[in-house]
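Colleague: Build me a structure from this.
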Amino acid sequence: MAAGTTRQIAHFDLDAFFVSVERLKNAALNGKPLIVGGSGGRGVVTAASYEARRFGVHSAMPMKLARRLCPEALVISGDMESYSHYSRLVTEIISDRVPVFEKASIDEFYLDLTGMDRHFGCRSFTDELKQTITGETGLPISWALATNKLISKVATNEVKPNGQLEVPSGGEKRFLAPLTIQKMPGIGKETGQLLLRMGVETVRTLSEIPMLMMFNLLGKTGIELSRKANGIDESPVIPYHDQKSISTEQTFSSDTIDLKFLHSRLVRMTESIGFELRKQNRLTGCITVKLRYANFDTVTKQRTIAYTALDHTLLQQATQLFEQLYDRRLLVRLLGIRFTHLIPGNQQISLFDDSTAQVRLYQAVDSIKNRFGENLLQRAGGSFAERLEEKKSR
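Modeller: As a prediction, this is how the structure comes out:
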């Protein structure tokens, strides 16, 4: 970017995305309070329509509480395959028109339009893109245009649903000033309560606190919040095509036709990179299984899947690919698995049919793995391969 060039960053956010997709599939749901999530007694809210949000319903809330707050709401278990399909449609539309964009999650995008105003207005382009997305997919979407990612995201949240807003260069602090601190990204529940006890209720007040005081209060986080409160954010738009894969493969100490061993090795490898996926707070939308036979012929098979980071879903898909790929007449030399089409997100997004207990189980297992190493906990099928390999190497 040339010196002195003002950045132009647009943030696009699909309005109540899961709800909007469900309404595309069933127009009778339009205008009604709708909750997407686990329908069981211990289920979790994954998404809520704006009609349900007026009653205090929000994502990650226990379904029992959501039903008490909004007893008239319709509850749908959710369809991750449909949501992934529409997410990819929107991604393709943006990719065809914008050279540099970041897919921040399944339903939001950052577009770097810097320099585009020399050819045509960025606001006109952004508005035209919104109309194209809605026209081609039927999904409502909101956008905001500003000089950085922070301002554009906060502004989008202010104009949803189905809104648009441009915050001009130089107007960042003025835009943020009257907002409550809870609307500032990076301020969680505990930090928010601490600031409120200090009498800091608006971003304007937060911006007036000396940076040294913020550092003494919250360390490096305090410095970052001070910069944000003053409208400063230099984080780049990370090009979507630069998202890396997560993969692993193993060449065996001896070629094998032992199906039980191959299956258990697949379990162990899938668990390992599934754990890495969750550590990076990402979801995968594509799985590839790779086999190399004793004659060095190498074959792969891949499948586009609903975005997920959950081991049991990843294992099911990987096993099906392996079964389609494996030629039982040949010895196997190498086995590999790769996750691609990565986007930011967490396992909560896939838990439409899972209970809060299962959510906590994944969190507990990952916590133990982070603390003591990922080999401490693993499925029995995966540990079989470890023992067999050790025996062969003796």
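
Colleague: from here on, contacts and neighbour counts on C-alpha atoms
Modeller: Fine.

Colleague: Could you look up the next helix or strand downstream of the helix ranked longest in the chain?
Modeller: For the chain, the helix with the greatest residue count under DSSP state H is helix 259-279. For helix 259-279, the following helix or strand on the C-terminal side (DSSP states H and E) is strand 282-293.

Colleague: Now do that following strand and helix 259-279, the angle between them.
Modeller: 150 degrees (axes from the mean of the first three to the mean of the last three Cα atoms, to 10 degrees).

Colleague: Now the helix or strand where residue 157 lies: buried residues?
Modeller: Taking DSSP H and E as the definition, residue 157 sits inside helix 149-159. Going by neighbour count (16 or more other Cα atoms under 10 Å), the buried part of helix 149-159 is 149, 150, 151, 152, 153, 154, 155, 156, 157, 158.

Colleague: here's the other one to compare against:
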Amino acid sequence: MKLHIDFDSYFVNAQRLLNKELCNTPCVIYAGSDEDFFNQDAKYIDNKIAFMSSIEVIRSENKVIDYRHFTAIAVSYEAKKYGVKVGDKLNIAYQKCPNLKIARSNIRFYKELSFKVRQFLESKIPVIEQFSIDEFFGDLEGFKKDAEVLDYAKYLQKELLDKFGLPASIGINNSKWGAKFLTDLAKPFGIRMEYDLSNAIKGIDIKNFAGIGREIQKYLRAYGVNTLDELLQKEYLLDKYGKNGKKIIARIKGVDNEKVEETKDIKSHAISKSFKPISDYDELRRRVKILARYLCVWISKHKYHPKKIEISIKYGNKLEHIGIEIMQPFDEKNLIDNAVKGFEILMKNTKNVSVYYIGIAANNLDKTYCENIFQNTTKNQKLNETLSAIRDKFGISCIKYGG
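Modeller: Predicted coordinates for the structure are as follows:
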């Protein structure tokens, strides 16, 4: 059997370990507008959670809170009862819940706690896969009999609460993704085990199953398919999505046979920041270059070659993005130039807009590049290593490219 462990309101409950006044009361964890990130030199912090950002800045602790722009990134169950949601600006959250308590996020602490939890779970479960900062898959095959799994999950849930003060929900199924689906049904602080998913999926909206994104949702709803059981009655609708469509159907049926993997190849890495709306084109362009430079630091440290980058911006209620193919081994200046190029294309058809979010993702990451086409791979690698060493000593921003 496979299980999926997901910590309930992880950022909230982790923060409660630092501030007991947040316990048993409506509260949110908020993130600021990241102005510090663009005005101070950042540091590369060796991160033990591979998919989490390793770039950090020293934050200004005494900054006045701008309730119009600071955003709730985690919401306690007590606050959810008032209608407070992740993504709400603090002024909106206070309108919904006047007695709300707030706390600024402490991402480094959340990462360190997550790493300790992983070490604990590795001592209790033969095969562990960390799926996010607060989610883990486990494979108990050959370790526990099916009849013993439910009791063992109860034991793990109690241990996690006693040792770390973190409530968790657990889903159990023969399918990895079936277990994840059941975890959502078990929340908060519950456990749900099913051998057959056919009853569990009845009446469940398609948006609540991992892998069914907005595009597919829109497509299915156009054909009157709104729930998972309705989708299985018309599974042929996903034929147009090829292998991905077949994968989704297998996951819903609980027959995906996907393995719990201790280590997974990283195929993408992104960096993004939100800030107060800005219409100054030159300042936005500067911020694109800063984000691209910090993304390059991560790529260089891990010796990857991205084959595509994606640049995203948000303004008003719109999200615009563009992908650009990278046709050569990783080169910092080339990636930054392409990021700026993508930004300029996105901004070309907009007039006097105020952008409040920029994101840059490096996709299709690979450890090698075709040597017989590009003969300068070794030269680029040595240059990247030299730049990395200089930045380790003098700071990331000590090297910048003009233009």
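
Colleague: what's the mean distance for the helix holding residue 157 of the first structure versus the second structure?
Modeller: Here helix 149-159 of the first structure, set against the second structure after superposition, deviates by a mean of 0.9 Å using mean Cα distance after the TM-score superposition for the first structure.

Colleague: Where in the second structure does that helix fall?
Modeller: Residues 176-186 of the second structure are where helix 149-159 of the first structure lands when matched by TM-score structural alignment.

Colleague: Which positions within stretch 124-138 of the second structure qualify as buried?
Modeller: 125, 127, 128, 129, 130, 131, 133, 134, 135, 136, 137, 138.

Colleague: Please give the element, helix or strand, for residue 103 of the second structure.
Modeller: strand 101-104.

Colleague: Helices of the stretch 201-350 of the first structure, residue ranges please.
Modeller: 203-208, 211-218, 220-229, 259-279, 311-325 (DSSP state H, counting those that start in this stretch).

Colleague: quick one, which of the ones you listed is nearest to residue 121 of the first structure?
Modeller: Closest approach to residue 121 of the first structure among those is made by helix 220-229 (26.8 Å; Cα to Cα).

Colleague: about what we covered before: reformat the buried residues of stretch 124-138 of the second structure as JSON lines; add secondary structure and distance to residue 341 of the second structure.
Modeller: Output for these, formatted as JSON lines (DSSP: H, G, I helix; E, B strand; the rest coil; distance: Cα to Cα, whole Å):
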{"residue": "125", "secondary structure": "coil", "distance to residue 341 of the second structure": "47"}
{"residue": "127", "secondary structure": "strand", "distance to residue 341 of the second structure": "43"}
{"residue": "128", "secondary structure": "strand", "distance to residue 341 of the second structure": "41"}
{"residue": "129", "secondary structure": "strand", "distance to residue 341 of the second structure": "37"}
{"residue": "130", "secondary structure": "strand", "distance to residue 341 of the second structure": "35"}
{"residue": "131", "secondary structure": "strand", "distance to residue 341 of the second structure": "33"}
{"residue": "133", "secondary structure": "coil", "distance to residue 341 of the second structure": "33"}
{"residue": "134", "secondary structure": "coil", "distance to residue 341 of the second structure": "36"}
{"residue": "135", "secondary structure": "strand", "distance to residue 341 of the second structure": "36"}
{"residue": "136", "secondary structure": "strand", "distance to residue 341 of the second structure": "38"}
{"residue": "137", "secondary structure": "strand", "distance to residue 341 of the second structure": "39"}
{"residue": "138", "secondary structure": "strand", "distance to residue 341 of the second structure": "43"}
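
Colleague: Kind regards, and thank you for your time.
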